[in-house]
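In: fold the following.
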Amino acid sequence: MKRSLTAVFLALLSLCLVPPLLLAGTPVELTILHMNDTHGHLLPFVEKNLSADRPVSGAAHYAALIEAERALNPDGTLLLSGGDMFQGTPISNLFRGKPMLEVMNRLDFDAMVLGNHEFDWGQETLREMIAQATFPFLSANVVDKDLSFFPDTRPYVFVTRKDITVGIIGVTTPETRVTTKPSHVENLQFLDPSQVLSSMVEGVKQQGAHLVVVLSHLGLDADMELAAKVPGIDVIVGGHSHTAVTAPVRVGRTLVVQAGYYGIYVGVLKLLVDPDSHEIVGSSQENVLRTVYAVPAAPLDEAVSKMVNTYNDKVKDEFSRKVGETLVDLVRKPYEESNFGNVICDAFLEASGAGIALQNGGGIRADILKGPITMEGVYTALPFDNLLVTMDLKGQRILDLLEKSAAMEHRILQVAGIMVVHDMQRPVGSRVKEVFVKGGMEAGVRNGGGVEEPAEAGELARGNSPPPGYLPLDPEKSYRVVTNDFLLAGGDGFDAFKEGANLVYGDTPRDAFLNFLRKHSPIKPSLENRLVFLNP
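Out: This next block holds a predicted model:
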């Protein structure tokens, strides 16, 4: 009897020592780590909305966080990128994304989807980056005229963790057609993601995928629509809209996540998968973002820090140089007037001699805090190598552009030299109620202040006579307008710029702003009712 009990005890003990995966029905834990829209942010910075005294981001810090999370589940972790990783800061731009690519290679990313900004330096540079990457670039809906995928990219890959095979499909925003210079996407088509995925999801399952993850650079709203339209997607790991999704969004059986922007967060989604049915039987419900603080006590990856410093040492003297000063925070606003947009457009007027300036809000990529302005700050806020272009444009075409802007399909145009009154209860295409142009305008010194006596919004709303010094826009009159060559080419869908005449090209927007700072610092731009919204 004693020997029998001993045998039973030993048998039970042996079962306790069996790895959990060998026990029938024991869920398998997988971890999806993800980042998106880092835009070249390899160095820490202050994000005032989070903390005024604790820097965030920095490759050495998010690398340490990724490694720590991976160590918790070393055999069951995937690391994915939702795109737009490279373009946006001096340290990344000057070396055409190479520093960020080297960091991603070291961190052993499993896959990355093409974002629209991956095309900012042209197709040849993108192909060079893909060739140097140790991980696959994905996009199932970017094809050429012959419907072949973009060179050296794949529509999907398979990654196996703990005997669970994950099919990862990439999709890129069709907006890339208009959010990138046309010459940079020449001969490419951006197919409808839902149509592409309708057949591809089932296809990857037939090839052995137990789970399907869509790596998306579409934006959160589009991801949610995609989840509702296309059955069979288990997880959508997103990017493009810069949304910090703190709790996974569930649409039917699909989980949707996204990890903000600029390397401020690392997304951590944990899944429990039934090893027999391969169904997700559990997942993280909240707190799926880890904030990357770059404080002295925060973990730091020494090897990544050394990699970044190698590049930073080559540029830091030039980019730490003071180029001006601001007495107020220079703040972007995507869908309304901003003081940063105002002063940038004022700089355009001074640089060009035009009477009206129009700048796409999406071209202003970062705020600048009150105090000294460095070259790095200017470069990060205005990273694109566009050129200013001045043209003659009919008043009706200006009105068309302002109506397009008021549709809010993209960030609203920032302006100088005009005041625009919108009625947002009107249908799209008829929201611009009135436009006033500064009468007889020359490109005078504005010192970031613009109009000396801004009109009150209430006065404009009541439809009184134009503000002092302003005249109603004449649809038949030609005006001298300055913008950038991205918009000139129809970027963001502003095709009316293409009808401009007598074009004169100038400096980059960045150089125009730098010159403005040299002449007028310290600046103190304000809101001046250049963009007025009735019934918002």
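
In: going forward, measure contacts between C-alpha atoms and count neighbours the same way
Out: Will do.

In: please enumerate the helices of the stretch 401-536 of the chain.
Out: 457-461, 485-488, 509-520 (DSSP state H, counting those that start in this stretch).

In: distance between the second one and the chain's centre?
Out: Same thing as helix 485-488. For helix 485-488, the separation from the chain centroid amounts to 19 Å (computed by Cα atoms, centre = their mean, to the nearest Å).

In: cool, the first one as well?
Out: Averaging C-alpha coordinates over helix 457-461 and over its chain gives two centres that are 35 Å apart (Cα atoms, centre = their mean).

In: same thing with the longest one?
Out: In this view, helix 509-520 has its centroid 25 Å away from the chain centroid, taken as Cα atoms, centre = their mean.

In: mean neighbour count, the helices of the stretch 401-536 of the chain: which tops it?
Out: Of all the helices of the stretch 401-536 of the chain, helix 485-488 carries the top mean neighbour count, a mean of 23, counting by mean count of other Cα atoms under 10 Å.

In: please give the structure of this sequence too, so both can be compared:
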Amino acid sequence: MEKIHIYHTNDVHSHLKSWPRARTFLQQRKQEHLDRGEACFIFDLGDFIDRADLYTEASLGRENMHLLEAAGYDAVTIGNNEGITLSKEALEALYKDVNFDVILSNLKNSDGSQPYWANPYKIYTTENGLKIGVLGATAPFYEYYEPLGWKIIEPIENMQKIAKEIEKKTDILVCLSHLGITADEQLANTIDSVDLIIGAHTHHVFENGKRVEQALLTGGGKFGTYIGHSTIEVESLSSANKKIDTELIKLDQLPHIEGETREVEALQLWGKEHLDVEVFKAGRYYNKEWKHDSHLARLFSKALLDYAQADCAFFNAGVFMTPLEKGSVTAYDLHQMLPHPINACLIEMTSEQLIQCLQEIQTHSEWPDIEVKGLGFRGRVLGKILQYDCQLVDGQLFVKGIKKELTDSIQVVTFDMFTFGWFFPELKDMKKKYLLPHFLRDILAIYGYKYFGK
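Out: The predicted structure follows:
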């Protein structure tokens, strides 16, 4: 009887408060299993980083990789926070010379070649000769990856093809999936040889897994709340009988680690110090408001319109977390103000379609008080939807003071979070261009340097 232990984390999103406990636990467990002659692997399922965090932002996630290395991780796949919130160059630098494997089958260079820092699969061999095939895939955000210089491939068929290629070379097949629960179930239904699917992206929680066909699916929530522990028992190399179980270990129930609070605070201090770099000088104080227009919102609208070269703009006032102080403005100040991993989006629409959007803004009086979770938003409430250079007067649309006919084409810039179907469903299918790789804080930094200088 051979017993394999697999530990995993997923969707940590740079929530590092419990990281000292996680690292210590994983290091200790791995050593205990090795001392007993049992195979042990530690995997991360992606979205380990989140640029809303100071420590992550200061190094574009590179320092986070050192945390994984120190904890003894064997392999990772990437999530959308690694894949689409970094430029191509920054993503390549993220995994350069790391001491763990990056397993990723469905992200390619623009010419279709495999990135040098990733493998489409990996076969690990235990001391007793048991071969464990590991596949990895990430969610295919086509409209983001391609402008960044990547070619993203539909993951399900790709994983099916690779599984077919290697299933005869392996005794156990494991999928590292940053695809979400629906895709995980599809993988289990269509890949007969898969034994364990370690899931992420949709932040689902399976205390003891979920059986789908022959496979066991796992899910460890989000924000470093859990560590997943799966075991695979095999009677012998010649036996097809496998016993697979999984559990979730809650980090806040693990023993206190001496100095853990100071350690986590030191990471944030390191990030703050490295972001203490002047970007531009503001000539006045710009107040922020969540329920109505403000000096800061008007300044940002100019930056957004200039950056996108758009006709008009609309966005939510709740995006501003702090005001803009007079004088020196640092990268840290801008990060505190706009911590969100949100991009601008340029949408081509008709006057009639823009009128519909503006009418929806007027209709939904409850929107300013809505608490928003996800969509890249890292604030508290949505705030008032502000509009610039476009207005309705007696049902007629005016853009930059000029009356528009219903069929006129308008270039509108807003935030990508509004194109995902939640607030303005109609935007999802309109012709659009995500303006990558800059975040909102970068757009303000570019404008501030351009018009204010240092």
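
In: so what's the residue most central in space within structure 2 up against?
Out: A centroid search over structure 2 (Cα atoms, centre = their mean) returns Asn81, at 2.4 Å, as the residue closest to the centre. With contact taken as Cα atoms under 8 Å, 6 or more residues apart in numbering, Asn81 of structure 2 is in contact with 13, 46-51.

In: Ile232 of structure 2 pairs with which position in structure 1?
Out: Under the alignment (TM-score structural alignment), Ile232 of structure 2 pairs with Leu271 of structure 1.

In: so that match sits in a strand?
Out: Yes: with DSSP: H, G, I helix; E, B strand; the rest coil as the criterion, Leu271 of structure 1 is located in a strand.

In: do you know how far the nearest residue to it once chain neighbours are set aside is from Gly232 of structure 1?
Out: Spatially, and ignoring its direct neighbours in sequence, Leu271 of structure 1 is nearest to Ser283 (4.4 Å; Cα to Cα, 6 or more residues apart in numbering). Here Ser283 of structure 1 is placed at a distance of 17 Å from Gly232 of structure 1 (Cα to Cα, to the nearest Å).

In: what's the neighbour count on Asp110 of structure 1?
Out: 20 (other Cα atoms under 10 Å).

In: just give me the match in structure 2 for it.
Out: The equivalent of Asp110 of structure 1 in structure 2 is Asp74 (alignment by TM-score structural alignment).

In: isn't its match right up against Ile42?
Out: Yes: with contact taken as Cα atoms under 8 Å, Asp74 of structure 2 and Ile42 are classed as touching, separated by 5.3 Å.

In: surely Phe100 of structure 2 touches Glu69?
Out: Yes: under the criterion of Cα under 8 Å, Phe100 of structure 2 makes contact with Glu69 at 6.9 Å.

In: what do the two both touch?
Out: Common contact partners of Phe100 of structure 2 and Glu69 (Cα under 8 Å, 6+ apart): none.

In: ranges for the helices of the stretch 251-400 of structure 2?
Out: With DSSP H, counting those that start in this stretch, the ranges of helices along the stretch 251-400 of structure 2 come out as 260-274, 295-308, 331-337, 351-363.

In: in the longest one, what's buried?
Out: By neighbour count on 16 or more other Cα atoms under 10 Å, the buried set for helix 260-274 of structure 2 is 263-264, 267-268, 271-272, 274.

In: so who does Ile244 of structure 2 touch?
Out: With contact taken as Cα under 8 Å, 6+ apart, Ile244 of structure 2 is in contact with 195-196, 216, 230-233.

In: which SS class is it?
Out: Put simply, Ile244 of structure 2 is strand when judged by three-state DSSP.

In: show me what it lines up with in structure 1.
Out: By TM-score structural alignment, Ile244 of structure 2 lines up with Ser283.

In: what distance do you get for that match to Thr380 of structure 1?
Out: Taken as Cα to Cα, the span from Ser283 of structure 1 to Thr380 of structure 1 is 37 Å.

In: before we move on, what about Ala71 of structure 1?
Out: 33 Å.

In: same question for Phe95 of structure 1.
Out: Distance, Phe95 of structure 1 to Thr380 of structure 1, using Cα to Cα: 14 Å.

In: same deal with Asp75 of structure 1?
Out: With distances taken as Cα to Cα, Asp75 of structure 1 is found 38 Å from Thr380 of structure 1.

In: no more questions from me, cheers.
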